[in-house]
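*Asks:* The following comprises the amino acid sequence and a computationally predicted model.
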Amino acid sequence: MSGQAPRQPVAPKVSIVLVSYGGRTMLNRCLRLVAEHTRVPHEVIVVDSGSEDGTDRWVGDHLRGGRGHVLGRNVGFGAGSNFGALDARAPYLCFLNADVEVGPYWLEPLVDTLDREERVAAVAPVLRGEDGEVQEFGSVVGADGWCRAWGDGAPLGADDTLFAHDVDYASAACLLVRRRTFNQVAGFATEYDTAYFEDVDLAFALRAAGFAVRVDPRSEVMHQRHGSSGSDTARELMELNHSTFLRRWGAGLAGRPALPARDKLPHRFYAARDVLVDERILVVDDRVPNADRGSGDPRTQRLLESLIAPNRRVTFLARDWQRATEYAPALLAKGVEVVWRHDNPFQVLRERAGLYDVVIVMRPHNWQWIAEAVEQNQPQAVLVYDSESLFHRRCEQFAAEETNPRRRAELEREAVRQRKVEEDAFRWSHVGVCVTEEEAEWARRIAPDSEILVAGYPVEVPALVPGVEGRAGLAFFGGFMGGAGSPNELAVLELADGVLPDLVAAHPDLRLSIVGADPTKAVRALASDRIEIVGRVPNPGWWLAKYRVQVVPMRFGAGVKLKFLDSMAAGLPFVTTPVGAEGLRLGALAKHLVAQSPVEFVERVGALLSDDALWTDVQQELLTIAGTWFSHRAFDGEVDEILAACGVAPQR
């Protein structure tokens, strides 16, 4: 039906306000798409600002399901929007241009942001043009008062530029604002002529009142640039209203950098973009964290989340693009800038020269890759090396068990090389980070001038953990991203060949499930009536809560192994080797959970399979250890210690 707007709810969550000036066809299309794609309870208010093409009569006579107001003259976008806001009933106002086309799930993310973050007064989506390229994702305001759209011209799919963050201003072509706060700052300033700069002014007023303006990459709309007014008229209005903006806010712009062309002086553009934050932290690792695939990635994910704070820019630089498009969106939505589309680290850090207060490099091979670029382009930064584990120890373990003399000599040389790299990385750093106190003691000896701290692996213990009833079978949980010959593959093969047969002899119905991403060919070949290859699972905690015991006879590895912390959090007792138990703070529990031979594995696992009371006691002790030493709260405290050592004040 012509002029169709959705039926008005009794208690709307959002009041959608459109100001029209001509363009009846465009307005009708916009309203139709709003009705089709908006599931949030809302009302629609249309204010016609003196249209001369019959749109005013159409709004007054044909608008269905919304409330229309016809003004006798063109009062401009700001005054017209203020008029519509006076008629609003909802706690949130959504100012929407008629030249915007909304799609599925356009409004929910914006509402979610205001629901969760009280400090945010306004939030905007990604504005894309008809060709799919980004028009704007918030804007940067320079010392001269002119604005530069962030992401302008970025092609469809270049999502590494689009992360949730506070901005100087976001376009009111589509802007969700708290009605209470909008009224508190007296709405849009009415000093501006017709259109342009009212939304910039509003953002500055909201910030002066102590609030933030944010952009959210989870929401996207299509915007026809200057669809409501011709481009020549738009330029004239911009020039006129720019002068008004300078009169109102020019004094506060003096300390801002000028905005050069981004392709000529990009480091100044990034500095201008980040003018709203006090601290800038860069984290470097192998890839965008594949948090459900192990290999240290869950810890990296949690580190990034722990670093997020209102006045802090957190940037993650991935060495390669492995599964980036799959895993980056969650971090982008949380406010982490994720950079993975790059040719080399020198280019990235050169474009951001002098930007970062702290640079955190994770793992030795990444330190080798990036250290020189950091030294040349971020000389002001506090340098942090996070080892994740001591890689040379694993190589030493392989060498110690190798029977072929030539291969052993190769492994010993590689262990020496890796150790040298790790020693150099710790000595390079101002602050070094290890995952266990044992590894930290080694680092303190070889790098006495660096401050060495510990930050382990965090896990979340659910409020309700199933007990022994209903649990059955054995589990091996761990990812196989390391491929053939990795510690996890070797541990699974040892379990299947050296431990499981004797356990089955005592427990004929026993079954083993191998849970974890990227199982290798050798692991997949173990599949049988007795051994199930589950592979990657989206919710490891749910799976681990099914089993009676996890068994991991691993001979190689360093640092804390996340599989055991996940096992603790799921209330799943495990049996492993001294290598596997490193850093787990087991204390007296070690006599039940640590084995050094196949015979001991069979004894320890057999006891947990047959003795419900012992199993329950062990489970409760493991849950206590997880909650005390490896909780998110404990990890956040360790991250705060690292930041304090870097001269960055914690914000929790």
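*Replies:* Happy to help now that I have it.
*Asks:* going forward, measure contacts between C-alpha atoms and count neighbours the same way
*Replies:* Will do.
*Asks:* which residues in the stretch 501-650 of the chain form strands?
*Replies:* Using DSSP state E, counting those that start in this stretch, the strands of the stretch 501-650 of the chain run over 512-515, 531-535, 549-552, 574-576.
*Asks:* Ok, the stretch 251-400 of the chain next?
*Replies:* Assigned by DSSP E, counting those that start in this stretch, the stretch 251-400 of the chain shows strands spanning 279-285, 312-318, 336-339, 358-362, 382-386.
*Asks:* Regarding the protein, what is its longest helix?
*Replies:* Across the chain, the longest stretch assigned as helix under DSSP state H is helix 405-428.
*Asks:* tilt between it and strand 358-362?
*Replies:* On the basis of axes from the mean of the first three to the mean of the last three C-alpha atoms, to 10 degrees, helix 405-428 is oriented at 170 degrees to strand 358-362.
*Asks:* From the chain's centroid, how far away is helix 405-428?
*Replies:* Here the centre of helix 405-428 is set off from its chain's centre by 34 Å, with C-alpha atoms, centre = their mean, to the nearest Å.
*Asks:* tell me what that helix is packed against?
*Replies:* Counting by 3 or more C-alpha pairs under 8 Å, 6 or more residues apart in numbering; DSSP states H and E, the packing neighbours recorded for helix 405-428 are helix 364-377, strand 382-386, helix 391-401, helix 437-446.
*Asks:* and the comparison structure, right after this:
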Amino acid sequence: MNMILSDGATESGSRWDHIDLAWVMQSYPETREFFVQGDTIAFADLLLLAGRCGYSPNPYFDEIYYVRRYPDVRQAIADGTYVSGFDHYRSAGYRDRNPHWLFSEEYYLAGNPDVGKSLANDGVFRNGYDHYLRCGDGEFRSGSWFFDPLEYIKSTTGEAARAPFSHYLTHPSGYSNSPYFDTDWFIRAYPDVLEEVRHGDWKSILHQYLGTRNEGRYDPSRFFSERFYVESNPDLSDAIASGRFISGYEHFLLYGIHERRRPSPDIDLERFYHHPYVQKLLLNGRVPDVFVAWCRSEGEIPDVEAALEDKEKMTKLAFEKKSAALAITVARRKLDFSSALPDISVILVLHNNFDMTMNALTALRASHAGGIDLILADSGSHDETRRIGHYIDGANIQRFDGNVGFVRACNVAAGHAKAPFLLFLNNDAEVQPGSIAAAIERLRRDPKVGVVGGKLIRTNGLLQEAGSIIYRDGSVDGYMRGRSPDVPEANFVRRVDFCSGACLFTRTELFRQLGGFDEAYIPAYYEETDYCVRVWKSGQEVIYDPAVTAIHYEYGTSDLASGAGYINRNRLIFNSRHRDFLTYKLVKSKLGLNGARSPARSGARRILFIEDRIPLKCYGSGFSRSHDIVETLASMGHDVTVFPIFKPDVSINQLYAAFPENVEIIWDRELGELESFLHQRAGLYDVIWICRTQNVRRLVPVIERTAHFMPHAMLIADTEAVSAIREEQHDRLLGLPEDQFPTLAERLRAEFECLLIATKIVAVSPHDATVLTEHGFAGVSVLGHVQTPRRTSRPWAERSGLLFVGAMHDYNSPNYDSVAWLVTTLWPMLENMLPGDATLTIAGYLGPGVSFSALPRSPRVSYIGEVEDLTPLYDSARFFIAPTRYAASIPYKLYEAAAYGLPIVASDILCRQTGWKVGDEILEARAGDAEDFGRVVVDSYDNQVLWNALRDKALVKIMNEDDQKSYVVKINKILNHEDEKSYL
């Protein structure tokens, strides 16, 4: 008798799709007699037996759980449509149902986007569960919030490491180590459950909780109330009753956490989520979600900056210990600074403090692989520093009999410099890797830059400064002192009044031309302030670059008390020398800090750019255009701050890598903090550019409450798209009766009302500008997309297939609708009409939880999702297809495809938006009309003459209207409030 049976009706390899007789007999001893006596056991009979007796066919499918969870399955069994839950799951349920209490299909696909892509493309796996059992389990992926494979392995023998989940199912234990379920608390709260487990009613405490329909009787921990959650979200009742969710907690785990709904009356996840410390935990992956962050901390958020301030004495002691250890290391192995052609001359002034000096030199040597001309100015040391030559090769050591002070020692040392650039470095500072290369690159690239300074971080991990400010009375401030080094304000390149001499880069020739540091400031303090002002007066700039970083043991070469005396003396000298400069500086003010942080540049505007999200190009949906606007504004020399309505959910590094270095990205705040943000930056911004009409509507109350902080700021309402048009198209697509939704005129009136607050209105296309003008708005500017023509080289004969590119943020997005219609309606028809080598490729960003897994599979359809470089796709396809059925703007990807030289077949909706000439620059088909789309694609697919003509004319269109120079001109007109022609 075979121990594993299958009826062969399904694809082989699915580990859940069989009946394991050995396992059944072991799990249900009463079946042994039946199986032994039976001559032949038919697969259908076993299915029937499972349905009648509630037997599971194998460890991977739980019959009782499945039937209990899904009422429609119970009804189908009662009606005779299926003989068991397993029968239903094999036939239909595998697509979207959960076969076991410890596996969630939706959770697995959302957490493993590659699986959804695999399901859509290769057809090897029947569903996510099939992939999990055959691959994911052995790769230590998790199929449930309640099962962590690595945690499980800790509690078992070595064999569990091959497939932890399978091992758990076949070797049941009481394991339930999960941040989402508190077993100890559960036992205390529900002691009867433990007795049920001991009695054999359940395999474990967790099995009891997950295997029963909850109905408000059990909570998973003290941080979640089932009854409260269901009562607070009445829309869940029907979904739970239908089996869509087995409990309110399952909905919370799938959606409520992301939406930050309250899990219990006294837990406010929304407020907790917004704290920067929590954001950092989430973005660094230290916690899986905000609910786990709450549970682990019980809602308590440490004041990190206050704690670090309190510990600075201890961190300085640690710094001293590390320095002492490094000093011993170099006693046995010299540091080598020998160089024939140095990149930079580095000057350190020394006065005792040997251990710190060796720490500084060790960090310096490790920070830069290139040649360093090291000049050590020993200002009367009497410790081991006198013998420093025994520990270093290649250094130029200048000795003074007494302590001549920092200023004079630097000036003498600079006279010996061999390299074109100088670095003045304190011997109590650790310059960080990459800093020297970054400063040199900036000085080489931009001849206007005379000084480069960087981010100084104290030993406690907090900022000493991110550039420094000079006020009208000559007093100075280190910008962002005491703040975390990762704050947005400290992480963009900007012009500054001066930078600290603890780590200061300049041009050797410029330093000599200006006479070096003014010796009136001997021994130290204000000399670098004075030097930077003289650099400004010479016509060159002082730049703060966060890529230049050093750890600084503050006051390591002098004590604070003596330093204060020199500061007070030298400030008076500084004021007498630079009264002309100070006249134009701001008066010191707490609220004026941000206004004073950067000297104004002639002709430059300070612009606050507000978008739904920090606009990464990969997001599509208008974010590509927003990114291009920000990038262009920055390239024009404007000071741009990007502020999101919603905090980003991607790595901060990804954001910084995507934008120019001189753009300030406010990644740690969102809409709720905008009012206080504008208050802190009162009077700073010349322009506030709000992208998307819905954001203008959101901001009207904020603007009304803060208008007195920015009375002269230009307010630009960038509509990006007219949403009312898309909404009406969508309602018609759904087939709703016209009397059940507002007219287009009513929608437009409601959408545009908020725009009355704007100084200037911007539309994405002439079509949208016409709509706005018809509703009473004069002088609407048009700002579309910017593209650089980059015609791909592959000839027509070597290309094949169709390409679709578009972002799919959720299942209701126009692009997802386009893809679904394309692969279910249009492509099956085109497959029979196009050559056999013609394929369909679908690419683009997928929002969280969005998967291709529900779409039809075909060997000629490739679902590839997001890719960093689309060039190979544009170079291999023959046509770009855009069958959009409802839309509110022009897809960026149409312009991108044209710029790559790929001809386009688009719906009439998009063609109207572009204004391109149909038949010459683009091909048009009726939206939602498969026959018309099929005709256009088939008629043009093998027409090389048409293909070349479309390609060339679209490229000319891009060159003439959408190149970078034209974009700059258009933005200048907007900022200068020059009315463009009205579209009547």
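*Replies:* Received it, and whenever you're ready, just let me know what you need. Keep in mind that this is a model prediction, so the values were computed, not measured.
*Asks:* What's the TM-score once they're superposed?
*Replies:* TM-score for the superposed chains, counting by TM-score structural alignment, normalised by the length of structure 1: 0.92, backed by 636 aligned residues with a C-alpha RMSD of 2.4 Å.
*Asks:* Would you mind identifying the next helix or strand past the longest helix of structure 1?
*Replies:* strand 431-434 (DSSP states H and E).
*Asks:* Can you give me the distance of whatever residue of structure 2 lines up with residue 490 of structure 1 to residue 621 of structure 2?
*Replies:* Residue 490 of structure 1 maps onto residue 817 in structure 2, with residues paired by TM-score structural alignment. Distance of residue 817 of structure 2 to residue 621 of structure 2, given as C-alpha to C-alpha, to the nearest Å: 14 Å.
*Asks:* Just want to know which of the two has more residues nearby.
*Replies:* Taking other C-alpha atoms under 10 Å, residue 817 of structure 2 and residue 621 do not tie; residue 621 has more neighbours (26 against 17).
*Asks:* Next, the match of residue 490 of structure 1: secondary structure please.
*Replies:* Under DSSP: H, G, I helix; E, B strand; the rest coil, residue 817 of structure 2 falls in the helix class.
*Asks:* Can you say which of the helices and strands packed on helix 405-428 of structure 1 is packed in most?
*Replies:* Most buried of these by mean neighbour count (mean count of other C-alpha atoms under 10 Å) is strand 382-386; its value is a mean of 25.
*Asks:* which stretches of the stretch 201-350 of structure 1 form helices?
*Replies:* Applying DSSP state H, counting those that start in this stretch to the stretch 201-350 of structure 1 gives helices spanning 231-249, 266-273, 297-307, 324-334, 345-351.
*Asks:* with structure 2 superposed, average distance for the longest one?
*Replies:* In the superposition with structure 2, the average deviation recorded for helix 231-249 of structure 1 is 1.6 Å (mean C-alpha distance after the TM-score superposition for structure 1).
*Asks:* Repeat that for the shortest one.
*Replies:* Once the two structures are superposed, the average separation between helix 345-351 of structure 1 and the matching residues of structure 2 is 1.3 Å (mean C-alpha distance after the TM-score superposition for structure 1).
*Asks:* Which secondary structure elements does that helix sit against?
*Replies:* Short answer (3+ C-alpha pairs under 8 Å, 6+ apart): helix 345-351 of structure 1 packs on helix 266-273, helix 364-377.
*Asks:* CSV for these, including distance to residue 199 of structure 1?
*Replies:* Formatted as CSV, those follow (distance: least, C-alpha to C-alpha, whole Å):
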stretch, distance to residue 199 of structure 1
helix 266-273, 18
helix 364-377, 36
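*Asks:* Of all those, which one is nearest residue 3 of structure 1?
*Replies:* helix 266-273 (40.5 Å; C-alpha to C-alpha).
*Asks:* which SS class is residue 483 of structure 2?
*Replies:* Assignment for residue 483 of structure 2 (three-state DSSP): coil.
*Asks:* can you tell me which residues contact residue 143 of structure 1?
*Replies:* Contact partners of residue 143 of structure 1, counting by C-alpha atoms under 8 Å, 6 or more residues apart in numbering, are 253, 254, 255, 256, 257, 258, 259.
*Asks:* Distance to residue 420 of structure 1 for those - can I get that in a markdown table?
*Replies:* Putting the contacts of residue 143 of structure 1 into a markdown table (distance: C-alpha to C-alpha, whole Å) gives the following:
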| residue | distance to residue 420 of structure 1 |
| --- | --- |
| 253 | 50 |
| 254 | 49 |
| 255 | 46 |
| 256 | 45 |
| 257 | 43 |
| 258 | 45 |
| 259 | 44 |
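*Asks:* ok, and these in structure 2?
*Replies:* Conservation of the contacts of residue 143 of structure 1 in structure 2, assessed by both residues aligned by TM-score structural alignment, their matches' C-alpha atoms under 8 Å: retained contacts are 253, 254, 255, 256, 257, 258, 259.
*Asks:* so where in structure 2 does stretch 182-190 of structure 1 end up aligned?
*Replies:* Mapping stretch 182-190 of structure 1 onto structure 2 (TM-score structural alignment) gives residues 511-519.
*Asks:* which of the strands of the stretch 251-400 of structure 1 is buried the deepest?
*Replies:* Here the criterion is mean neighbour count by mean count of other C-alpha under 10 Å, and of these the winner is strand 382-386, at a mean of 25.
*Asks:* That one vs strand 358-362, what angle?
*Replies:* 20 degrees.
*Asks:* What's the average distance for strand 382-386 of structure 1 when superposed on structure 2?
*Replies:* With mean C-alpha distance after the TM-score superposition for structure 1, strand 382-386 of structure 1 averages 1.1 Å from its match.
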